[in-house]
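S.K.: What follows is a predicted structure for the sequence shown.
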Amino acid sequence: MNAAVQKSIDFTEGALRKKLLLFVLPILAGTVLQQLYVTADAVIIGKYTGKIGLAAIDSVYALIRLPVLFFAGISAGASIIVSYSYGAKDFKKLGTAVHTAVLFALTGGIALSAAGIVGSPYILNLIAVPAEIYDYALSYVQIYFAGFVFMMLYNICAGILRALGDSKTPLYILIISCFTNIALDILFIGYFKWSTAGAAIATSIAQCISAVFAFAALIQSKTEGRLYPKKLRFHSQTLKRILITGVPIGIQSAFYPIANILIQSGINASGTDNIAAWALCGKLDFLIWFSVGAVADGVSVCAAQNYGAGKIDRVKKGTLFGIFAGTLTVLIISALLYLYSDTFAKLFISANDYDVIAITVRIMHFIAPFYVFYVFGDLFSASIRGSGKTFTAMLVSLLTICGSRVLWMLYIAATGADFMRIIVCYPLSWFLHSLAFTVYYLIYTRKNFKLSA
């Protein structure tokens, strides 16, 4: 067996635990790398453009983030369909899924790029971007949307590669892309002084490189999921399955930030120190979300492949091992955050900001013991999504996460806002989310392991 085949992992055979770990680690490394890039990008933009550049990009962050999250959900749906066909060894359906998904990324990406470029001025006026940063924000968002097709193509191709058991190739592509982006940021922003437009051009070029490499990797794949450009065409039933599977994931992903915006508005009213402390906590606990997210990706692919193969026992074994690994990881990180939150906080803020550090420690001492609740809900949800029940996963998530947070903020508004009372909604929503998915998984999965179509 050659190297190209060996780096693809088949979850339907062999040592499941080892394969899950080998699959998850490159995904985790990739997400950490992306976070480091985001940090470096912010430093470069802040250094060379100052507060105007930072404010301009931040003002359109939500505008960019929502379609990114939604179409990442579509990519996840395509990945599930590909994983299912790969596990079932139904190579005809596998081929149609791969080619339909890639063509959808190309056509959908071009359409969204055009809509984003044309619609950006109207949306920026709608969200009241200040006049002093308007031109900077507009140039950034229009150039960013021009490259959106490359982001969609990369996400779809990388998702297909992972669905075929190859999580290493997307990591290698990310490494190239991130370092290219940073180098171009320095060139375009620092040397050419292109400000926010330079940042967007650098991002679009890096995304183009990612898309080309991922597309080429599928063409050169030695698996049955190999891409043949001449065979790119839509298959209506396959596209329908991808959308039915992916749209609920996209809606779920897009609604999370909307609920969090409501919470952030309450935090914003509690004072600068509290805002800064909460922002610091977001920088400290990112490893928890990345770790659980990486394990969830592994559990989802494992579930989809084995459900396709009809090996339900391996679906359950993969899910339970994922929960064990995720729980152990989160407990370790939570303990470190609880014990050393003051030390970690000083990495991001001056040691002289005593009040902010004290609030950060207080938040971490309150919230760290509850991070583990997040694991069960997210990983049971990933297994259910991998088995095709994405609408159910979306419904439960929206009710328990978004619904509980909105209701909590309405309660806070009626009874009086207090900073620590506001953030109670996070562990509360994690607990409800995990409880609901655990009950659903334990009671109903034996009868409902059936792919939605």
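M.R.: Everything's here; your move. Residues are numbered from 1 along each chain as shown.

S.K.: going forward, measure contacts and count neighbours with C-alpha atoms only.
M.R.: Will do.

S.K.: longest helix in this protein, by residue count?
M.R.: helix 16-59 (DSSP state H).

S.K.: Specify the angle between the helix or strand that that helix is followed by and helix 16-59 in degrees.
M.R.: Note on helix 16-59: by DSSP states H and E, the next helix or strand toward the C-terminus is helix 61-88. Helix 61-88 runs at 160 degrees relative to helix 16-59, counting by axes from the mean of the first three to the mean of the last three Cα atoms, to 10 degrees.

S.K.: now for the helix or strand following helix 61-88, which elements pack on it?
M.R.: For helix 61-88, the following helix or strand on the C-terminal side (DSSP H and E) is helix 91-126. Contacts defined by 3 or more Cα pairs under 8 Å, 6 or more residues apart in numbering; DSSP states H and E place helix 91-126 against helix 61-88, helix 131-146, helix 148-163, helix 236-268.

S.K.: Give the buried residues for the longest one.
M.R.: Of the residues in helix 236-268, 238-239, 241-257, 259-260, 263-264, 266-267 count as buried by neighbour count, 16 or more other Cα atoms under 10 Å.

S.K.: what distance separates the start and the end of stretch 158-175?
M.R.: In stretch 158-175, first residue to last residue: 13 Å (Cα to Cα, to the nearest Å).

S.K.: Identify the residues contacting that stretch?
M.R.: With Cα atoms under 8 Å, 6 or more residues apart in numbering as the test, stretch 158-175 has contacts from 7-11, 23-24, 26-27, 29-30, 33-34, 75-76, 78-80, 82-83, 86, 98, 210, 213-214, 217-218, 223, 225, 301, 305.

S.K.: wait, isn't residue 297 in contact with residue 25?
M.R.: No - contact between residue 297 and residue 25 fails when scored by Cα atoms under 8 Å: they sit 10.8 Å apart.

S.K.: When these two are compared, which one has more neighbours?
M.R.: Higher neighbour count among residue 297 and residue 25: residue 297, with 25 against 17, using other Cα atoms under 10 Å.

S.K.: which residues touch the more buried one?
M.R.: Counting by Cα under 8 Å, 6+ apart, residue 297 makes contact with 24, 382.

S.K.: For the helices and strands packed on helix 91-126, please prepare a markdown table with the additional fields distance to residue 428.
M.R.: Below are the helices and strands packed on helix 91-126 laid out as a markdown table (distance: least, Cα to Cα, whole Å):
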| stretch | distance to residue 428 |
| --- | --- |
| helix 61-88 | 24 |
| helix 131-146 | 36 |
| helix 148-163 | 32 |
| helix 236-268 | 13 |
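
S.K.: got another, please set it beside the one above:
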Amino acid sequence: MATDMTEGNIPKHIVKFAIPLVLGNLFQLTYNASDSIIVGRFVGKNALAAVGIANPIMNIVMFFIVGICLGASVLMSEYYGAGNIKKLRREISTTVIAGFIFTIVVIILCVTFTEPILRLVKTPEVIIPEAAIYLRIIFISLIFTFLYNIYAAALRSIGDSKNPLLFLMISAVLNVVMDIIFVVWLKMGVAGSAIATSIAEMMSCVFCIVYVYFKIPILKFSLKDMILDRSLLKITVNYSWATAMQQTCLYIGKFMVQGAVNSLGVDAIAAFNAVNRVDDFAFAPEQSISNAMTTFLAQNRGAKKVSRIKKGFYSGLKLETLYWCILVGIVFFGATPIMKLFVNANETNVINTGSYYLKLMAFFYLLPSWTNGVQGYFRGMGDMKVTLRSTFAQMVGRVGFSYILAPRMGMVGIAFSCLGGWIVMLAYEVPFLIKHRRNFNNKIAESSM
């Protein structure tokens, strides 16, 4: 159901929109988490390390595609907020056509160069075969990732974040069931895990497209409606390229940090895989609140509701901080039980290493809650360059600190490198935020004279 965010209670709109996004992201993360838990417990430490090394590589590509959809969704939200349904439909058709072609090209390149990429990050030879087969299967299913995300973005742009959640919930349950079948019963190892994830992704895509076709008339397209608008394509590329690069920078950073972790041995790689899953779960609500802010601000920018923009931004930041207050206790006190989900109890070194990392990160998570809020503001206001540059600054800081600290401090150094990266990011973002707010207020004052 569509929701107009240009009227009504502001915090209620953001919370109501963010909750399905939070739940949806958490369910989507269960794809990889269930892979890691089941593979780690039923296949072994090397298999867990293989999936762990594959994860940041997979995410670089996957979140580049997600970033394309996120950039397009800002335009969709703006056109919907302005009441321009014709332009909204043209934007969707343009993005679907261009994005589909681009995704096919990406799949071909990724499948071809899987093993060279793994060697580039100093992957131990013993786990390259398993990591390679896992990645190739996941890469082939990227077309379903794109189609789900672009249709989910279209639904969210009109204020419907509940139905994309429903489709993810169903596919997440399917993924866990198929993981058990392929990995535990059929003994297919990491290949079975990848197949389970791919089938689940395909099903979420099918559910989303079928729902849109039968239930949302303004988003229903026939073949003759699928038009590539060159003028809109140029605007979409400008938005989507920046958000895709911003999303990718984050995971390129993880990819490069993986290189520093790989030199610490298989135990550290296995621990890093597990804590990365926890990081992803911790960040998901922060990113969902940020995305809710983006949609809210974009709709109100399209409707030229200036006062609601300011109130929406501050409401979003308050929600981000409140979430961290809840998160810190859960992660700090639950660190050891969480690690025991991923490996057998006799892997004490992996458990202790991961637990100490998580106890530090519980406090560090406050900073990305703020950076996500600021990023949501800039995306909603259509300024993608700041989000890209700040993420790049964070990536450079984090990677640089990790290669300096990891050899001296092990996984503790990796945790502190995250902290350093977020400090660099905030130091870059805050001056631009102050300047942007001042300039925006001046423009409004001038236009009202």
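M.R.: Done, it's in. If you're wondering where the values come from, they're calculated on a predicted model, not measured in any experiment.

S.K.: nearest to residue 125 of the first structure, of the helices and strands packed on helix 91-126 of the first structure?
M.R.: helix 131-146 (8.8 Å; Cα to Cα).

S.K.: Superpose on the second structure and give me the mean offset of that closest one.
M.R.: Mean deviation of helix 131-146 of the first structure relative to the second structure after superposition (mean Cα distance after the TM-score superposition for the first structure): 4.1 Å.

S.K.: And the helix or strand harbouring residue 402 of the second structure, what's buried?
M.R.: Under the criterion of DSSP H and E, residue 402 of the second structure resides in helix 384-409. For helix 384-409 of the second structure, burial by neighbour count (16+ other Cα under 10 Å) applies to 384-403, 405-406.

S.K.: what's the following helix or strand after that helix?
M.R.: Sequence-wise, the next helix or strand downstream of helix 384-409 of the second structure (DSSP H and E) is helix 411-447.

S.K.: for that next one, packing partners?
M.R.: Contacts defined by 3+ Cα pairs under 8 Å, 6+ apart place helix 411-447 of the second structure against helix 230-262, helix 348-364, helix 366-380, helix 384-409.

S.K.: The longest one against the first structure, how far on average?
M.R.: With mean Cα distance after the TM-score superposition for the first structure, helix 230-262 of the second structure departs from the first structure by a mean of 2.4 Å once superposed.

S.K.: got the angle between the helix or strand that that helix is followed by and helix 366-380?
M.R.: Next along the chain after helix 230-262 of the second structure, taking DSSP H and E as the criterion, comes helix 266-302. The directions of helix 266-302 of the second structure and helix 366-380 differ by 40 degrees, with the same axes, to 10 degrees as the criterion.

S.K.: Now do helix 266-302 of the second structure: distance to the chain's middle.
M.R.: Counting by Cα atoms, centre = their mean, to the nearest Å, helix 266-302 of the second structure is centred 6 Å from the centre of its parent chain.

S.K.: Over to stretch 200-218 of the second structure?
M.R.: On Cα atoms, centre = their mean, the centre of stretch 200-218 of the second structure falls 21 Å from that of its chain.

S.K.: so what does the longest helix of the first structure touch, helix or strand wise?
M.R.: Under the contact criterion of 3+ Cα pairs under 8 Å, 6+ apart, helix 16-59 of the first structure touches helix 131-146, helix 168-185, helix 195-219, helix 286-308, helix 312-345.

S.K.: quick one, what contacts residue 292 of the first structure?
M.R.: Residues in contact with residue 292 of the first structure (Cα under 8 Å, 6+ apart) are 326, 330, 375, 378-379.

S.K.: corresponding residue for it in the second structure?
M.R.: Residue pairing (TM-score structural alignment): residue 292 of the first structure is matched to residue 286 of the second structure.

S.K.: Tell me the counterpart of residue 89 of the first structure in the second structure.
M.R.: Aligned by TM-score structural alignment, residue 89 of the first structure pairs with residue 83 of the second structure.

S.K.: From residue 206 of the second structure, how far off is its match?
M.R.: Counting by Cα to Cα, the gap from residue 83 of the second structure to residue 206 of the second structure is 28 Å.

S.K.: cool, residue 316 of the second structure as well?
M.R.: 32 Å.

S.K.: same question, residue 438 of the second structure
M.R.: Distance from residue 438 of the second structure to residue 206 of the second structure, by Cα to Cα: 45 Å.

S.K.: who has more neighbours, the two?
M.R.: Between residue 438 of the second structure and residue 206, counted using other Cα under 10 Å, the more crowded position is residue 206 (15 against 11).

S.K.: related to what we said a few turns ago, got a markdown table for the helices and strands packed on helix 411-447 of the second structure, with distance to residue 186 of the second structure too?
M.R.: Listed next are those as a markdown table, based on distance: least, Cα to Cα, whole Å:
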| stretch | distance to residue 186 of the second structure |
| --- | --- |
| helix 230-262 | 30 |
| helix 348-364 | 27 |
| helix 366-380 | 41 |
| helix 384-409 | 39 |
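
S.K.: for these, which one sits closest to residue 419 of the second structure?
M.R.: helix 348-364 (6.1 Å).

S.K.: how about that closest one: buried residues?
M.R.: Of the residues in helix 348-364 of the second structure, 350-364 count as buried by neighbour count, 16+ other Cα under 10 Å.

S.K.: now the angle from that helix to helix 45-81?
M.R.: Here helix 348-364 of the second structure runs at an angle of 20 degrees relative to helix 45-81 (the same axes, to 10 degrees).

S.K.: dump the residue contacts of residue 210 of the first structure.
M.R.: 150-151, 154, 173-174, 176-177.

S.K.: Mind giving me the ChimeraX command for buried ones among those residues?
M.R.: In ChimeraX, a selection of the buried entries from these looks like this (16+ other Cα under 10 Å):
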select :150,151,154,173,174,177
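
S.K.: Need the contacts of residue 210 of the first structure in JSON lines (columns: distance to residue 383 of the first structure).
M.R.: JSON lines is the format used below for those (distance: Cα to Cα, whole Å):
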{"residue": "150", "distance to residue 383 of the first structure": "29"}
{"residue": "151", "distance to residue 383 of the first structure": "26"}
{"residue": "154", "distance to residue 383 of the first structure": "24"}
{"residue": "173", "distance to residue 383 of the first structure": "27"}
{"residue": "174", "distance to residue 383 of the first structure": "26"}
{"residue": "176", "distance to residue 383 of the first structure": "31"}
{"residue": "177", "distance to residue 383 of the first structure": "30"}
